[in-house]
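Novice: How does the following fold in three dimensions:
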Amino acid sequence: MASSPPPLAWPAVHKRFAAVLGANRILKRREDLLAYDCDGLTLHRHAPNLVVLPRSAAEVVTAVKLCVESGLPFVARGSGTGLSGGAISSDGAVVIVTSRMRRILDVDVDNQTILVEPGVINNWVTRAVAGDGFYYAPDPSSQNVCSIGGNVAENSGGVHCLKYGVTSNHVLELEVVLPDGSLTRFGGHVAEMPGLDLRGLFIGSEGTLGIATAIRLRLLRQPETVRVLLADFAAMEAAGDGVRRIIAAGILPAGMEIMDNFTLNATEDLLRTGVYNRRAAAALLVELDGQAAEVEAACQATEDLLTAAGAEGVRKADSPAACERLWEGRKAAFAAMGRISPSYYVQDGVVPRSALPKVLQAIAGISRRYGLPIANVFHAGDGNLHPLILYDHHEPGIVQRVEQAGADILHLCVEMGGSITGEHGIGADKRCAMALMFSTMDLDTMTRVRQAVDPQQRANPNKLFPTPTGCAEASRRSVRVPVEVY
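Specialist: Now for the predicted structure:
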């Protein structure tokens, strides 16, 4: 594995990169580097020794080759909105930031594709093609700031993943700089390509197989009609039953999201929308889209099903502005927590829909056990939980307690037949938890694939896969507390 040069060697490294790429393409001052010491997960911080800011694929190639020649690992970084510590420098890695690569290279309306650079912001894609009647389906809550390159690295999802899938369902082709600095392409203009699916292998690899420098995305026709329903429930179990009834009836919404009372009050305090019932134990948002007649029928059926499940009130929105107003609070849920707590730690586990009531009860027990407030907001349709653990980072010893609470939630998800991540990725944060889901042989197989592409493991070291030393240290620092599932 690549190793960092000794501290005295960094000035020489800075000089070499500046000489080849230009001084305006690197950051080396401490005050500049601090802006890159974490991603959206602020639980752990580590400032890099060097940041590179390429503007083209050729400059990414040059930066990676310089890393190889200097014996340095590297970390790819987009907008830095990730929530798993995947874009943090480690082992003296050079951070290669693609946020200046923001060109839309080609729009092919006839074939419903668009070719973009990795720094293009998620919602810019839809804005670029909306006038032609198209949109890009994956929509993380951070879609106003997160980049397509990061979405590809993490295989991001969003509200609409229930019906339309995650990023991997919408990427046709990738231009990639491999860890040795060579440039290649995975996939093609059409969905089905012969040979091994290297495109699929790269998506979700979290920067461990290289850096994407151009991405061809699939576009969808804008639906003829969109309706959004907001239902209030006196109990979280009733909201979960509403989700179950909708799916059992054969209705496939574009998205279904639940916020608990803690979360909906926090968002209402922030936005003052007036649309959320502050007394409700849970708010369930359901979006339906498609042909007008189909949506109207599904909307009426869904309202009836929600009422049968115990909804105390159901509001409907049928104009774009009204739909956006109902969704506004859900999109701002994470930001709203910033007004309540100095820090928060978000988890990203997945459980079967049928297990949601038991899991939420168990999370409430974890909250009580550790004395930490936990807000719940999640993709109810596919069981992707986003519990937000609130804490004050100034409190002595708090980080270990927060990490242990988060670990208990991950154990809980796996015990219920789920996963340790749905869309935020593994990164540095959850790599030690990979052993909860995969056997030693499974992990060895994945590592062999990585080594075939990157024998020296220069690309994003110490991410995604557990390392014996690091994970042994983590296990010694904390003792697992059994999770009670009621």
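Novice: CA atoms for contacts and neighbours, from now on please.
Specialist: Fine.
Novice: need the strands for the stretch 1-150 of the chain, in chain order.
Specialist: With DSSP state E, counting those that start in this stretch applied, the stretch 1-150 of the chain shows strands at 26-27, 51-52, 74-77, 94-97, 104-108, 113-116, 134-135, listed in chain order.
Novice: ranking those by burial, who's on top?
Specialist: When these are scored by mean count of other CA atoms under 10 Å, the highest mean neighbour count falls to strand 74-77 (a mean of 30).
Novice: what about that one, distance to the chain center?
Specialist: 17 Å (CA atoms, centre = their mean, to the nearest Å).
Novice: Before we compare anything, build this one as well:
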Amino acid sequence: MEMPRPDQAVLDRREKIAAAMRSILPASSVVTELQELQAFESDGLTAYRQPPLMAVLPETTQQVSAILKYCHDEGIKVVPRGSGTSLSGGALPLEDGILLAMGKFNRILDIDYEDRCVVVQPGVSNLGITRAVEGNNFYYAPDPSSQIICSIGGNVAENSGGVHCLKYGLTTNNLLGLEVVLIDGTVLRLGGRHLDSGGYDIMGLLTGSEGLLAVVTEVTVRILPKPETARAVLMGFPSSEQAGECVGSIIGAGIVPGGLEMMDRPAIHAAEDFVHAGYPLDVEALLIVELDGPAGEVDLLIEEVSRLAGENGATSIRASNSEEERQTFWAGRKSAFPAVGRLAPDYYCMDGTIPRKKLPEVLRRMKELSQHYGLDVANVFHAGDGNLHPLILFDASKEGDLHKAEEFGADILRLCVEMGGVLTGEHGVGVEKRDLMPEMFSKTDLEHQQRLKCAFDTQGLLNPGKVFPQLHRCAELGRMHIHKGQMPFPDIPRF
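Specialist: Here you go, the predicted model:
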């Protein structure tokens, strides 16, 4: 019997899997045509593209469970995807795997003002939660710049932050409950509307796990009442180093602003041209400091941070005098990423975190790296918690520019680790930082992390190729003793 050619074998396998998916989902929710798959071939890290074997769009937990059970039984790889705004390649598909697109999970299931929580499906946008409760003067605190589109399920996967995470925390600090589906189809509920739960903190483990351990199908988040007063202050400085010193002075004085953001000259000018927020254009660095709480307290805090800014060399200080003006100040910051896109044909957005006191030194070293690589960089970042977002400007049409940008970015991340920081603050590791993990973690560290992966996914089917530079077989990580050629627990799958 003549064996089918490899390409025909692939086609036959795809059709077999597609038939199985159509037995679980409506035919319109199973995408196999190459032209239609192009919509899923990348995420926010657009330098890399790869169409998946197919994309499936479930809309119930039962469908997700059935899909994952089939993939588990058949050894098929699965990449979960929310809105596709990941900036680390976390949702990049695989040519031999299914892309599990969760966009149809887009309903708000319950709003509970008494317990101050909202139950949503993972495809609901971050901003959609605030929009649903703001009429009753509540809001959802974590607010990434992409909040208008990024999904809450993706926020859980990456443990996303935002400009207000300094005071109000990241996703993990505002998460009360999860429903997730494991790779074998098991549906698991964790936490709930209560403030604490007994047992191991599995929900904490899953938050920020980048789709490697489970697929989120329901999320319960904490909502907060809007503060009585919120005002923002723009503070301009002659140098980024002085702005960095001011950040340390504010936090060192015991003041925890609602937000504390920094932009350098290229980012300031790009944002001002884009939004017309009223930013000063004669400064090298700009701090946006938001103070919230009772009106009297906010007024006193504005006086104090203004004094600290003056001591650190600020040349301009301007406080918002209306809610509209405060929102305008923030509109410039939240539009900085698309605004910087006007400065060069392409830019590479990095994400690393350092101790706040290292800000001046890191900014100086980044200038040196910029000169070394011959590429400009615009800085926009969460200065209050040391979460950097350097935007490396380049032109992908120029031979070698993309490679230089990637090397520049890798050196910035190495610098973060050298300064006592970490490789990522909120964008995740994905594929972008995967090969830099040994810069931060020892071989033993990585093996222990992979043991957790094995506890949830023994075959390595969920989002493979992400986070770990080399994924070991689960049996290898177990350090199992082989006696007379026999391995104990022979039913444990190897991959």
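Novice: coming back round to it: adding distance to Arg216 of structure 1, write the strands of the stretch 1-150 of structure 1 out as a markdown table.
Specialist: Below are the strands of the stretch 1-150 of structure 1 laid out as a markdown table (distance: least, CA to CA, whole Å):
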| stretch | distance to Arg216 of structure 1 |
| --- | --- |
| strand 26-27 | 28 |
| strand 51-52 | 24 |
| strand 74-77 | 19 |
| strand 94-97 | 20 |
| strand 104-108 | 9 |
| strand 113-116 | 4 |
| strand 134-135 | 14 |
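Novice: quick one, which of these is nearest to Ile366 of structure 1?
Specialist: Evaluated over the strands of the stretch 1-150 of structure 1, closeness to Ile366 of structure 1 peaks at strand 74-77, with 33.2 Å, by CA to CA.
Novice: Trace that closest one over to structure 2 and give me the residue numbers.
Specialist: Residues 78-81 of structure 2 are where strand 74-77 of structure 1 lands when matched by TM-score structural alignment.
Novice: what residues does the matching stretch touch?
Specialist: In this structure, residues lying in contact with stretch 78-81 of structure 2 by CA atoms under 8 Å, 6 or more residues apart in numbering are 68, 71, 91-94, 97-102, 154, 211, 215, 461-464.
Novice: among the strands of the stretch 1-150 of structure 1, which is nearest Thr445 of structure 1?
Specialist: Distances from Thr445 of structure 1 to each of those were compared using CA to CA; the minimum, 22.7 Å, belongs to strand 74-77.
Novice: average distance between the closest one and structure 2?
Specialist: Strand 74-77 of structure 1 differs from its equivalent in structure 2 by a mean of 0.5 Å after superposition (mean CA distance after the TM-score superposition for structure 1).
Novice: counterpart of Ala280 of structure 1 in structure 2?
Specialist: Residue-level alignment of Ala280 of structure 1 against structure 2, with TM-score structural alignment as criterion, gives Val283.
Novice: Name the nearest residue to the aligned residue in structure 1 for Tyr113 of structure 2, ignoring sequence neighbours.
Specialist: The alignment partner of Tyr113 of structure 2 in structure 1, by TM-score structural alignment, is Val109. Counting by CA to CA, 6 or more residues apart in numbering, the nearest residue to Val109 of structure 1 once its immediate chain neighbours are dropped is Asp132, at 7.6 Å.
Novice: Around the one you found, count how many other residues there are.
Specialist: Applying other CA atoms under 10 Å, we find 11 residues neighbouring Asp132 of structure 1.
Novice: Same check on Lys65 of structure 1?
Specialist: Lys65 of structure 1 has 19 neighbours, counted by other CA under 10 Å.
Novice: go on, Pro227 of structure 2?
Specialist: Other residues within reach of Pro227 of structure 2, judged by other CA under 10 Å, total 14.
Novice: any idea which element it lies in?
Specialist: Under DSSP states H and E, no helix or strand contains Pro227 of structure 2.
Novice: Understood, closing this out.
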